[in-house]
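Undergrad: compute the structure for the input listed below.
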Amino acid sequence: MFEGHDPYLVALSVVIAILGGYTGFGLAARIRGTPDASHRLLLAGAAFFLSVGIWTMHFVGMLAAPLPADSVYLVLPMIVSFLMCALVVGISLFFVSVGTASMLRVASSAALLGLGIVSMHYVGMHGLAGNFAMTHVTGMVVLSVVIAIAAAYGGLRAFLARQGGLQLLLSAIAFGVAVSGMHYTAMAGMEVVPLPAGAHHHLEGLVASPQTLSLVVAVLCFVIAAGFLLSLVPDSRRTASAVVEEATGTPLADAGAAPTAPRLRPVPLGGVGQPPHAAPAPRLPVEGADGTHFIASAEVRSVRADAHYTKIHDGIRERMCPWSISEAEAHLDPSLFLRVHRSHIVALSHVTFVRKEGDGAIVELDGPSPHRVPISRAKIAEVKARLGLAHRTV
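TA: Below you'll find the predicted structure:
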């Protein structure tokens, strides 16, 4: 498959695909929930970096291939291939980033993403021109489609399993395998046939030389690397809240409040040696562009883990809270709230709908903008009991 290819450019192409996947999936991980203006911006950024990663990997791979010396690239098919890729990636990310990520939705998004990668490849290949003709082995074309869809599915599943850390890295690696594996499999099935002596391939439209393409690819590699490095920079607002909490034991939300009597926590009956449990909080801190606000726990519909912090849904939209999901669970009244998933807490009194889905279930919570939350398989029985459905099938 790699016979005659430049091994350094092959390695670079895979790394570029992984970096683009890490940056794109990292941005997409922040947009699950009710869409708003900022979520649309994140979705656009995620689609951009994933598309640039796919497109750049493809043409780095082309530069690594042993193509005829007179090869040139038609600019129009190159641009069309990128726009096609961006559109398909954006649609597939939208499907898995909002609402409930059901098996059907993930499989459909993976198929769309895989087919988009394949389409981008062959449209881009159509832009390769010179005194030769290209043919493709049907079996290798089919195999490249299967590899792209299967690896895209693995990448999306890993991405949905958890929104950061090792799982995000695994999803990026799977994404890199999806793109590079499909590309080099398709290249292995491509045959370049020189035209007969005296015959010349007529070129129409603007063309770019391999040297010009190398310059464009180098710039895009820099863009991807810069995006990847920026994605590793901690959020200064979140870092500040963590420092305040560690130094004072008080959430950043309380830092600007008037001094009050210290919060007294009940001592457990077990006595010495047992960690104290936080008393239920009537209000939770949420951060906005103009500062920190407070939301009554009675207005909370759900709490979703977001790295070391949480997103609180009040029935209208999600808002960032400086507490971790464990801290939020400790401060919420356990008679009213239940942790139904390792990343989700719901207010049982606001549940309006419950349904079995896959290995788990989902619940819908009321409000002007109703939203759904997944329930892990281990929590289904407890949710049914708390909702009075212990003897019914969800």
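Undergrad: only C-alpha atoms for contact and neighbour calcs from this point on.
TA: Fine.
Undergrad: can you get me a residue count around residue 256?
TA: 9 (other CA atoms under 10 Å).
Undergrad: go on, residue 2?
TA: 14.
Undergrad: ok, now residue 211?
TA: 11.
Undergrad: double-check that it belongs to a strand.
TA: No: counting by DSSP: H, G, I helix; E, B strand; the rest coil, one finds residue 211 to be helix, located in no strand.
Undergrad: show me the helices in the stretch 101-250 of the chain, by range?
TA: 103-126, 138-161, 165-188, 210-231, 236-248 (DSSP state H, counting those that start in this stretch).
Undergrad: deepest in the core, which of those is it.
TA: Neighbour counts (mean count of other CA atoms under 10 Å) averaged over each of the helices of the stretch 101-250 of the chain peak at helix 165-188, with a mean of 23.
Undergrad: tell me the angle that helix makes with helix 138-161.
TA: 170 degrees (axes from the mean of the first three to the mean of the last three CA atoms, to 10 degrees).
Undergrad: what helices or strands is helix 165-188 leaning on?
TA: helix 7-28, helix 37-64, helix 103-126, helix 138-161 (3 or more CA pairs under 8 Å, 6 or more residues apart in numbering; DSSP states H and E).
Undergrad: which one of those lies closest to residue 212?
TA: helix 37-64 (11.2 Å; CA to CA).
Undergrad: so what does the closest one touch, helix or strand wise?
TA: Looks like helix 37-64 contacts helix 7-28, helix 75-97, helix 103-126, helix 165-188, helix 210-231 (3+ CA pairs under 8 Å, 6+ apart).
Undergrad: turn those into TSV, columns for distance to residue 306.
TA: Below are the helices and strands packed on helix 37-64 laid out as TSV (distance: least, CA to CA, whole Å):
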stretch	distance to residue 306
helix 7-28	11
helix 75-97	14
helix 103-126	21
helix 165-188	12
helix 210-231	15
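Undergrad: returning to that earlier point: so can I have CSV of the helices of the stretch 101-250 of the chain showing distance to residue 82?
TA: Formatted as CSV, these follow (distance: least, CA to CA, whole Å):
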stretch, distance to residue 82
helix 103-126, 7
helix 138-161, 17
helix 165-188, 14
helix 210-231, 12
helix 236-248, 34
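Undergrad: Proceed likewise with the subsequent sequence, for comparison:
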Amino acid sequence: MLDFSHNPWLVATSLAVALMAGFTGLTLTRGANALPDGRRKVVVALAAVVLGGGIWSMHFVAMLGLQLPILFFYDALITLISALVAILMVGLALLLLHFRPRTPQVVVGAGGIVGLGIVVMHFVGMAGMQLCRPINGVADIALSTLASLLLSVLAIWVAYGARTQRNILLGTVCFGLAVFSMHFVAIALTGFTVSDVANVAGPALDNQVLAMGVTVAVFLICGAFLLTGITFVGTAEENGAISEAPVSESDAPAHEAMVASTPPVGGAAGVPFEREGQTFFADPGQIAAIRAEGHYCVLYLEAEKLFCPWSITEADNRLEGAGFLRAHRSYLVNPAHVSSFERKKDNGTLYFEEVNSLPKVPVSRSRMGALREALGL
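TA: Purely as a prediction, here's the structure:
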């Protein structure tokens, strides 16, 4: 067997790549269930590319740091397949999480699929090595698979248990450790031996070419990380989870009461929302709260939440005079639907007992006076 070691800088870089990919992918999908199906699929696809590409990039950054006493290269076709497998398996897990009821079984199943995706990507990628053959026993594969499954299930369970900043950050750490730990546990249990014959199925891919490809992938992940990170603090709920229960026709009350039969408000027939490719108009009086979701909004009614094409600023302007108040930079609330108010040190929380899709709304310090006055406190 060949002796091997690792470049510590590339080991540290591989962990950073896994963490950035995990944060970006989990942040991209936040609030996705409030989007129409078409847009939700696009978001899920982008997150799958980031998370799956992050698994692949982490693996090959670490493999670039692998130092062996012989020269070796990779089969380009097998290397490409390893990336596509990771993206497809992560994509399947995200489809379950965002297009099926998020039961404990679905969450655990999705985490298991992500864990298996990490394992399959690793061993397919290792199979692409030429002139140097990796050797693993059944027990070695089982141990590394177990580590990947446990940490991946934990990552998805934490990240999707509640869509708060804290949960997404903890889920990011678990995801990064799942990818990182699985790789290095597997490598520690792997033996390397010289192979005189190269069984190349596709073009040869030496370390220099691979390094350029991995550098581009890491650059894109870093860019996506910066783009999502710059708005993470500004748009996240500071005192509560983002409700992401899938919107379905069976759970919604008859929408006839929400269609545009209301008097004009702020120059509109009502508040627009989209469902199955059509635009309807909700009665502002039936809306309990409106939450910012990037450049769009989510409307909270008694038993459902709806995608609105307005921004939170546009909603605030158009609904002036309709009784809505700004409770937080991300929220407009209708005081008529508030069931209780809790005062904290320098902020507060509004509760909506009759609104199943919205358990609570944070109240920022600068908005406390107007809210208390509106509630008669």
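Undergrad: TM-score for this pair?
TA: Scored against TM-score structural alignment, normalised by the length of the second structure, the superposed chains reach a TM-score of 0.68; 298 aligned residues with a CA RMSD of 3.8 Å.
Undergrad: quick one: residues contacting residue 183 of the first structure.
TA: Taking CA atoms under 8 Å, 6 or more residues apart in numbering, we find residue 183 of the first structure in contact with 58, 61, 118, 121, 144.
Undergrad: residue in the second structure paired with it?
TA: Under the alignment (TM-score structural alignment), residue 183 of the first structure pairs with residue 183 in the second structure.
Undergrad: then residue 231 of the first structure?
TA: Checking TM-score structural alignment: residue 231 of the first structure goes with residue 228.
Undergrad: got it, and residue 89 of the first structure?
TA: With TM-score structural alignment as the criterion, residue 89 of the first structure matches residue 90.
Undergrad: run a quick neighbour tally on that match.
TA: Counted by other CA under 10 Å, the residues lying close to residue 90 of the second structure total 29.
Undergrad: with the one 5 residues further on instead?
TA: Residues within reach of residue 95 of the second structure, counting by other CA under 10 Å, total 17.
Undergrad: so the match of residue 89 of the first structure makes contact with residue 119?
TA: No: assessed by CA atoms under 8 Å, residue 90 of the second structure is found out of contact with residue 119, at 11.8 Å.
Undergrad: so where do the strands sit in the stretch 201-350 of the first structure?
TA: 207-208, 283-288, 291-296, 302-306, 309-313, 318-321, 337-341, 344-347 (DSSP state E, counting those that start in this stretch).
Undergrad: just give me the mean distance for the fifth one relative to the second structure.
TA: Pointing back at strand 309-313 of the first structure there. On superposition with the second structure, the mean distance recorded for strand 309-313 of the first structure (mean CA distance after the TM-score superposition for the first structure) is 4.8 Å.
Undergrad: the fourth one too?
TA: Once superposed with the second structure, the aligned residues differ from strand 302-306 of the first structure by a mean of 7.3 Å; criterion: mean CA distance after the TM-score superposition for the first structure.
Undergrad: for that strand, give me every contacting residue.
TA: So strand 302-306 of the first structure is contacted by 30, 163, 310-314, 324-325, 328, 343-347, 365, 373 (CA under 8 Å, 6+ apart).
Undergrad: can we see that at 6 Å?
TA: 310, 311, 312, 313, 325, 343, 344, 345, 346 (CA atoms under 6 Å, 6 or more residues apart in numbering).
Undergrad: what of the second one?
TA: For strand 283-288 of the first structure, the external contacting residues (CA under 6 Å, 6+ apart) are 253, 292, 293, 294, 295, 296, 297, 320, 321.
Undergrad: format those as TSV; extra columns: distance to residue 153 of the first structure.
TA: What follows is the contacts of strand 283-288 of the first structure, written out as TSV (distance: CA to CA, whole Å):
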residue	distance to residue 153 of the first structure
253	40
292	39
293	40
294	40
295	38
296	40
297	38
320	30
321	31
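Undergrad: could you dump those to CSV with neighbour count and distance to residue 24 of the first structure?
TA: Formatted as CSV, the contacts of strand 283-288 of the first structure follow (neighbours: other CA atoms under 10 Å; distance: CA to CA, whole Å):
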residue, neighbour count, distance to residue 24 of the first structure
253, 21, 31
292, 18, 29
293, 15, 30
294, 14, 32
295, 15, 32
296, 12, 34
297, 20, 34
320, 20, 21
321, 29, 24
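Undergrad: which single one of those residues is nearest to residue 338 of the first structure?
TA: residue 297 (13.1 Å).
Undergrad: state the distance from the closest one to residue 332 of the first structure.
TA: Separation of residue 297 of the first structure from residue 332 of the first structure (CA to CA, to the nearest Å) stands at 7 Å.
Undergrad: same deal with residue 179 of the first structure?
TA: Using CA to CA, residue 179 of the first structure is found at 44 Å from residue 332 of the first structure.
Undergrad: between the contacts of strand 283-288 of the first structure, which is nearest residue 171 of the first structure?
TA: The closest of the contacts of strand 283-288 of the first structure, once distances to residue 171 of the first structure are taken by CA to CA, is residue 320, at 24.7 Å.
Undergrad: please name the nearest non-neighbouring residue to the residue lying farthest from the centre of the second structure.
TA: Distance from the C-alpha centroid of the second structure, by CA atoms, centre = their mean, peaks at residue 196 (43.9 Å). Nearest non-adjacent residue to residue 196 of the second structure, counting by CA to CA, 6 or more residues apart in numbering: residue 131, 5.8 Å away.
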